[in-house]
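Here's my sequence, what's the structure:
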Amino acid sequence: MRIALGVAYDGRGYQGWQSQRSGLTVQDKLEAALSAFAAVPVQTVCAGRTDAGVHGLMQVVHVDTDVDRPPASWVRGTNRYLPPDIAVQWAQPVADDFHARFVATARRYAYVLLESPVRPSLESGRVGWAFRPLDGDAMRTAAAHLIGEHDFTSFRASSCQALSPVKTLHRADIARKGTAGSATAYWRFDFEGNAFLHHMVRNIMGCLVAVGQGGQSPDWMRDVIAARSRDAAAPTFAPDGLYFLGPVYDPRWGLPTRTPAYDWIP
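Now for the predicted structure:
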């Protein structure tokens, strides 16, 4: 039996998603909880790995098991063994040809950024921070250069294991939430693409902030793409405000498209 599960987590206390010897990853905690609930070893396959400090609003995993329990039992039973900052949101039996990673048609990320002369306090670890004012129009013009199929080598971490740097970015939306003229506001950056390279969104964010603060022109983004060199781009931005919104699947799989956590971030 194959079961898909949607998982939300606060990434601040973990060394990313993927299992490590330390055991301090989201995957390690989830598999330990699933195994405790099922009373047999359980391994997971995820839709997309996240880095240390990055949050997940709807990570999707699938598991293969002979344990037959109602979906609600998988949710409540697994959550009993999980720490407070990780929770299974839903569980659903799926066909054997469903694969959390390979059948995803796209993936979605959001970055939440605080524009303020004062650093975050209550939001620490949950938002990025820019202490200089940001120009939304300039950032949107720069982001438009990213749309479509490109070689994203300039936004790729040196440790990236992807077979190809060529990806397709379908959408890059930028919205500001705050009083006009105020020195404080929240910005939300939404990205959707067929796949993402290691650190790709964080490296894009570094470039967008550089443009937004006037350090570079919007057309500089086009030059960064063309350079196909990590040295051409801005430094990697902080992981704090990055959220994996989850994969996109064909409706035929009948899986949820969002969780209650979606309404938590601005």
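
make it CA atoms for all contacts and neighbour counts henceforth
Fine.

close enough to count as contact, Ile3 and His62?
Yes - with contact defined as C-alpha atoms under 8 Å, Ile3 reaches His62; the gap is 5.4 Å.

One more sequence to fold, the one below, so I can look at both together:
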Amino acid sequence: MTEGFRQAQAATERWRIDLSYDGTDFSGWASQPGLRTVQGTLEHWITQVLRLPEPVQVVCAGRTDAGVHARGQVVHVDLPAEAPVDSLERRLRRVLPPDVVVRGVSAAPPGFDARFAAVWRRYVYRLNDGTAAPDPLLRGHITRVRGPLDLDAMNAAGTMLIGLKDFAAFCRRREGASTIRTLLELHAERDDRGDVAYTVKADAFCHSMVRSLMGAMTTIGMGKRDADWLAEVMTSPVRNSTINVMPAHGLCLEEVGYPPDADLAARVVAARATRGSEEL
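Okay, here's the model as predicted:
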């Protein structure tokens, strides 16, 4: 390691940004040339409002697909120590488009990594199955299905997926990436409007896993498949073509959980060893 590199490292500080966004008009989280993305928008405006000589790069807890929303996204960014970060939250709120809102900017504790330090992510998928009149104002956030859905059947079948398992049948395979995940919660309930809110919580998710899980659960809830079919699906070593991937707009990243500050560095090391550069 050169002395110049050490100085460059010492001259930056890591910050945590809590973020919410409506994914309707974004081509997903990750920056893509010529497309409007959440990452690209955030990086552009951080660089602009702090008048930085070089573009910044932000790292998120969960890379959402095009059309997926987030209420509790977490990112980190390394900024020059002399940058006026104390005013960053206020400045970003002034310039960011209305479909992106910064909820908070805070100094990251030692060892913090928005992606690899996370111990769980909680998503909620929202459906309207016709038991209540759909709210037209929520049409971009709730998926309509031809119901009614049997929530008891969905919840009973979902119990067999809880725990450390190989979810290859629900994931788009990526070269060298593991499909083994620990599913912590899979539960459907009706909200005050009568719509279905389906919570999916795990240590991490592989690509398309949540929407594929929802496709399987919705099929069971409609009575087209049963728990025996789900058990058979789980034996597949590759993505199962009988599973429907649900539309993106019904999905929202609600919350990300982290360990105590003293355990952050160890968590990062463990997560990098098991998941490398794959999607979370």
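
quick one on the thing from earlier: looking at Ile3 and His62 of structure 1, which is more packed in?
His62 (23 against 20; other C-alpha atoms under 10 Å).

need the contact list for the residue lying closest to the more buried one once chain neighbours are set aside.
Closest residue to His62 of structure 1 apart from its sequence neighbours, by C-alpha to C-alpha, 6 or more residues apart in numbering: Ala4 at 4.3 Å. By C-alpha atoms under 8 Å, 6 or more residues apart in numbering, the contact list for Ala4 of structure 1 reads Val60, Val61, His62, Val63, Ala91, Gln92, Pro93, Val94, Ala100.

Which of those residues ranks first by neighbour count?
Val60 leads these on contacts (other C-alpha under 10 Å) with 29 neighbours.

Tell me the residues of structure 2 aligned with the helix or strand hosting that one.
Assigned by DSSP states H and E, Val60 of structure 1 belongs to strand 55-64. Mapping strand 55-64 of structure 1 onto structure 2 (TM-score structural alignment) gives residues 69-78.

Tell me which residue of structure 2 matches up with Val7 of structure 1.
Aligned counterpart of Val7 of structure 1 in structure 2: Leu19 (TM-score structural alignment).

now do Arg228 of structure 1
Match for Arg228 of structure 1 (TM-score structural alignment): Pro237.

which SS state does its match fall under?
coil (DSSP: H, G, I helix; E, B strand; the rest coil).

Isn't Pro120 of structure 1 up against Leu114?
Yes - assessed by C-alpha under 8 Å, Pro120 of structure 1 is found in contact with Leu114 at 7.3 Å.

And the two? Which one has more around it.
Between Pro120 of structure 1 and Leu114, counting by other C-alpha under 10 Å, Leu114 is the more crowded of the two (23 against 17).

To which residue of structure 2 is that one aligned?
Per TM-score structural alignment, Leu114 of structure 1 is aligned with Asn128.

so how far is Tyr198 of structure 2 from its match?
11 Å (C-alpha to C-alpha, to the nearest Å).

Next: His69 of structure 2.
15 Å.

Show me the helices in structure 2, by range?
With helices called from DSSP state H, structure 2 shows them at 3-10, 38-49, 88-95, 151-158, 209-221, 227-233, 264-275.

Dump those helices to a markdown table, plus mean neighbour count and distance to Tyr258 of structure 2.
Converted to a markdown table, the helices of structure 2 look like this (neighbours: other C-alpha atoms under 10 Å; distance: least, C-alpha to C-alpha, whole Å):
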| stretch | mean neighbour count | distance to Tyr258 of structure 2 |
| --- | --- | --- |
| helix 3-10 | 10 | 24 |
| helix 38-49 | 19 | 21 |
| helix 88-95 | 16 | 22 |
| helix 151-158 | 18 | 25 |
| helix 209-221 | 23 | 20 |
| helix 227-233 | 14 | 31 |
| helix 264-275 | 16 | 8 |
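
Pipe those helices into JSON lines and attach distance to Gly257 of structure 2 per row.
Formatted as JSON lines, these follow (distance: least, C-alpha to C-alpha, whole Å):
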{"stretch": "helix 3-10", "distance to Gly257 of structure 2": "27"}
{"stretch": "helix 38-49", "distance to Gly257 of structure 2": "21"}
{"stretch": "helix 88-95", "distance to Gly257 of structure 2": "22"}
{"stretch": "helix 151-158", "distance to Gly257 of structure 2": "22"}
{"stretch": "helix 209-221", "distance to Gly257 of structure 2": "17"}
{"stretch": "helix 227-233", "distance to Gly257 of structure 2": "28"}
{"stretch": "helix 264-275", "distance to Gly257 of structure 2": "11"}
